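Colleague: I'll drop the sequence and a predicted model, then ask my questions.
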Amino acid sequence: MDQQTTTGIIPDAAPPTTASIEFGAARQLTTREANRVAMGALIGTALEWYDFFLFSAAAAIVFNVQYFATDNATAAALSSFATFGVGLAARPLGGLVFGHLGDRIGRRKVLMITIVGIGAVTGLIGMLPTYAAIGLAAPLLLVLLRIGQGLFVGGEWSGAMTIVVENSPLEKRAIYAAIPQIGSPIGTILSSGGFYLLALWMTQESFDAWGWRLPFLAAIPMLLVALYIRSRLEESPVFEELMEKGETAQSPVRETLGGYWRHILVGMAAGLLGIGGFYLVTAFVVWYGVNILEYDRTVMLLGGLVAAAVEIPVLILAGRAGARFGASKVILWGGLASAVLAWPSFLMIESGNPVVVVLGMTIAVASLSIPYAASGTILTGLFPAKYRYTGVGLAQNIAGMLSGFIPVIATALVATAANHWWPAAVMLVFLSLFTAFSALVSPRMSVNLPGFKH
């Protein structure tokens, strides 16, 4: 059976594509082939975000206790979130290294390297002794593993997005570019879901002692599955043609930074809300709810799960809207919607009613997911094929690096505001408007691709 009829993600069965997947690309793909590439990339990004969000959830409810021993809950949270941010700070370096390789030796080869690195590091975190066992070496090793995780993630998302859009027809690029983004809510469901089930099944003592390690160790068998699926991916026909013509970039990083630094900044702005806003509404809000509002941790984890489940159809619908109306319009209106809904969402989170709390988290995540769905389309459209892996990686990972410190900043600002939530809501409004502004600039800077709707 055709894969598209089973997923519901790619609408309208189609014969082999007749429009060029990219201007100048000779080899054409069928819809079935494009779907297979998209699904292979999705499996990898789901594992990537599972590992990364697993650390995010653990930073809020585990690492602050197990690795940063202090009687001050806020100080422990700041240390834990700072470790979370260090991994994101390493992402631009990973984007540079793997972007260079991806534009030189191929997208597929690099994606095999990054997925192995991410899974291996996450498994090692699950085996790491705690502060009580080995003292200061524990948080130091945790930071080093987090840096390694950040380096590999820095090359994973940009490669997955690049290979998907280069295997998709231009008129459906926005639809296909939304598919790797679904890896984010899937990763959230798996990571938060694992912690949620353990919280229901185990006592707090057992969870703190060893239970929290199980989701990290589960990354190892998941890696084997992802490796099998990803090994069946074919190289991007766009990159193959660059290789055949001898037109690959000699120094992708230097040439991209020299000629496309403005495009990198615009791409960073386009992706900032989807990453930073998500961390704000998940990592920070979970910590705030458990430690300041004294909610049960299962309520906050459930909020993350429901929000992630709702995010999946939002991403699919927003991707189709991008194909119909243009990706920049989706980012503009999605950013404005997120700004308008930020304050009501935090009021709901503050309410104390578990149902309303979960609804507030869901509304906030759903609104910021609208521009997130279209950000991959904008990012890949900002750079020509010979610099695309590098350019997309730099833009997305700079956004990721800045986003990593958003929970830290929110925690510090809320502490100075007598533990009131309003500084966090203001941050979400700012992020929303900043991303919306990028939509006004990006169409004028995008690569001229015939048939591509900006």
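Modeller: Received it, and whenever you're ready, just let me know what you need.
Colleague: Only C-alpha atoms from now on, for both contacts and neighbour counts.
Modeller: Noted.
Colleague: Give me the most central residue, this protein.
Modeller: The residue lying closest to the centre of the chain (CA atoms, centre = their mean) is residue 184, at 5.3 Å.
Colleague: In contact with the closest residue to it other than its chain neighbours: list those residues for me.
Modeller: With CA to CA, 6 or more residues apart in numbering as the criterion, residue 184 has its nearest non-adjacent residue at 5.4 Å, and that residue is residue 49. By CA atoms under 8 Å, 6 or more residues apart in numbering, the contact list for residue 49 reads 183, 184, 186, 187, 188.
Colleague: which of these are buried?
Modeller: 183, 184, 186, 187, 188 (16 or more other CA atoms under 10 Å).
Colleague: Would you mind measuring from the last one to residue 282?
Modeller: As defined by CA to CA, to the nearest Å, residue 188 lies at a distance of 9 Å from residue 282.
Colleague: repeat for the fourth one
Modeller: Computed with CA to CA, the distance linking residue 187 and residue 282 is 13 Å.
Colleague: now residue 331
Modeller: Distance from residue 331 to residue 282, by CA to CA: 21 Å.
Colleague: Between these two, which is the more surrounded one?
Modeller: residue 331 (32 against 29; other CA atoms under 10 Å).
Colleague: Leaving out chain neighbours, which residue sits closest to that one?
Modeller: Closest to residue 331 by CA to CA, 6+ apart is residue 371, at 4.0 Å.
Colleague: Next, the contact list for the one you found, please.
Modeller: 270, 271, 273, 274, 318, 330, 331, 332, 333, 334, 335, 435.
Colleague: could the residues you listed go into TSV alongside distance to residue 384 and secondary structure?
Modeller: Below are the contacts of residue 371 laid out as TSV (distance: CA to CA, whole Å; DSSP: H, G, I helix; E, B strand; the rest coil):
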residue	distance to residue 384	secondary structure
270	18	helix
271	19	helix
273	24	helix
274	23	helix
318	24	helix
330	22	helix
331	21	helix
332	23	helix
333	26	helix
334	26	helix
335	26	helix
435	22	helix
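Colleague: adding another structure so you can compare the two:
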Amino acid sequence: MTNPVETADRRSLRRAFVASLSGTTLEYYDFAAYSVAAATLFGKLFFPSGDDLAGTMAAFSTYAVGYLSRPLGGFVFGRLGDVLGRKQVLVLTLLLTGIATFLIGLLPTHAMIGGYAAVLLVILRFAQGVGVGGEWGGAVLLSSEFGDPRRRGFWASAAQIGPPAGNLLANGVLALLALVLSTAQFESWGWRVAFLLSGVLVLFGLWLRMKLEETPVFKKIAERGEQPKAPVTEVFRNEPRALLAGVLIRICPDVLYSLFTVFVLTYLTTELDMPASAGLAVVMIGSAFQLFLIPASGALSDRINRRTMYLVGTIAAAIWPFVFFPMISGGSFIVIALGMVIALGIHAMLYGPQAALLTEQFSPRLRYTGSSLAYTLAGVVGGAVAPLVFTALLAGFGTWVAVAIYLAATAVLTTIGLLLARNPDADEFAVYESSESAAVSR
């Protein structure tokens, strides 16, 4: 006979998984649409200078703003998530990112209002980053705190599927628009459609999140009155090693993702003279494989040591660019697509277990704040500056080798983070088992 409590718990868990996945997909659709536009279009529309390199660098600078503002989101929304609860904060972050992206679609360009266009773009990009900075930690906890901590790698990976899913959706929409419209139409108004579509997607995400209950873990903390009064201060004072480990283990995957989803678009068009549509296509192919590889990697990390698996992925990330760039020098679309699938497969090996690994570094009552801060601070020194550094290294040295060495250096930092990190707390498993037994007895 099916236990009604168990059935309700499973239903809540599935609902949380879908809400976490869909919410981060929508937010990263917003973020990815900007990333693609920055690499291929915004330099011309918002930062015209007559110098393509300067325009691209300026566009990537606004890309970086979205990362630089993430810590603010981590501070503000991370604190609220540990004090007020996960659900309410996740509604706010979704609204903030979605509205900012929608407004980007309405922005006048440099040709219309001059330099003010760039200023407005930077402000909206900043707001995007704040929303995403507060989103990730809550989305991870939303799915993982409803389930068995022994399967946290899989359940927490729901939020991790969001970036490739959003990237796939954004690239697909922009590629379709570029295909059906002339170049003049796409540059004039077609690109705006991808940003305006965000308004519809946000309404769907809000509908899902409003139907959710608060997570069982936060309910228990609230019942005991154990919410932290100053979670940010407590994290820095009581859990500094966890914070440092969390930041370092995030850096290499962030830089790897920036290399193979943002910078590679510029490299293919400028160095190999390939059309932008080809670059978008290979990123979409790699992202499609990640939709399955990320949860599979998360599930695998529940069966083997998460830190060991992460170390193997980090070593592979350091090596692969030295293979990838020589193999694509001939400009073969099939070879480039294969290289991209492997590159983003390596990223999936890191990104799948990353959410569980990161949240496990912090105590449950500080988990939203701690994981949000680690996630966002790593983005500042990792993903924020990576496209700028890659572009500058390629321009300065004239070879991809400098780019590959830079990624390898970040792999060293992530390895140090793994040495500082800890394995899951066995006490959490005991608590889950006791609560599960109590639910069955009722």
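Modeller: The structure has been received and is ready for your questions. In this text, all values refer to a predicted model and were calculated from it rather than measured experimentally.
Colleague: For the two chains, what TM-score is obtained?
Modeller: TM-score for the superposed chains, counting by TM-score structural alignment, normalised by the length of structure 2: 0.93, backed by 428 aligned residues with a CA RMSD of 1.8 Å.
Colleague: returning to what we had before: overlap of the contact sets of residue 188 and residue 282 of structure 1?
Modeller: The contact lists of residue 188 of structure 1 and residue 282 share residue 304, where a contact means CA under 8 Å, 6+ apart.
Colleague: Can you report how many residues lie near residue 225 of structure 2?
Modeller: 9.
Colleague: Same check on residue 416 of structure 2?
Modeller: 15.
Colleague: Spit out the contact partners of it.
Modeller: Residue 416 of structure 2 sits in contact with 245, 248, 249, where contact means CA under 8 Å, 6+ apart.
Colleague: element containing the equivalent of residue 224 of structure 1 over in structure 2, please.
Modeller: Under the alignment (TM-score structural alignment), residue 224 of structure 1 pairs with residue 203 in structure 2. Element membership for residue 203 of structure 2 (DSSP states H and E) is helix 191-210.
Colleague: Could you list the buried residues of that helix?
Modeller: So helix 191-210 of structure 2, judged by 16+ other CA under 10 Å, has buried residues 191-199, 201-202, 205-206, 208-209.
Colleague: Return the mean post-superposition distance for it against structure 1.
Modeller: Compared with structure 1 after fitting, helix 191-210 of structure 2 deviates on average by 0.5 Å (mean CA distance after the TM-score superposition for structure 1).
Colleague: Toward the C-terminus from that helix, list the very next helix or strand.
Modeller: helix 216-223.
Colleague: Where in structure 1 does that next one fall?
Modeller: With TM-score structural alignment as the criterion, helix 216-223 of structure 2 aligns to 237-244.
Colleague: in the matching stretch, what's buried?
Modeller: Buried residues in stretch 237-244 of structure 1 (16+ other CA under 10 Å): 237, 238, 239, 240, 241, 242, 243.
Colleague: Relative to residue 128 of structure 1, which of these is nearest.
Modeller: The nearest member of the buried residues of stretch 237-244 of structure 1 to residue 128 of structure 1, counting by CA to CA, is residue 239 at 39.9 Å.
Colleague: unless I'm mixing things up, that closest one is touching residue 385, no?
Modeller: Yes. Using CA atoms under 8 Å, residue 239 of structure 1 makes contact with residue 385 at a distance of 7.2 Å.
Colleague: Now which residue in structure 2 aligns to residue 210 of structure 1?
Modeller: By TM-score structural alignment, residue 210 of structure 1 lines up with residue 189.
Colleague: How is its match assigned, secondary-structure-wise?
Modeller: Secondary structure, DSSP: H, G, I helix; E, B strand; the rest coil: residue 189 of structure 2 is helix.
Colleague: count of neighbours near it?
Modeller: 12.
Colleague: Would you mind measuring from it to residue 182 of structure 2?
Modeller: 11 Å.
Colleague: show me the contacts for residue 344 of structure 1.
Modeller: Here residue 344 of structure 1 is in contact with residue 360 (CA under 8 Å, 6+ apart).
Colleague: Need the counterpart of it in structure 2.
Modeller: So residue 344 of structure 1 corresponds to residue 323, using TM-score structural alignment.
Colleague: Same question for residue 45 of structure 1.
Modeller: So, by TM-score structural alignment, residue 45 of structure 1 is matched to residue 24.
Colleague: and if you look at residue 292 of structure 1?
Modeller: In structure 2, residue 292 of structure 1 lands on residue 271 (TM-score structural alignment).
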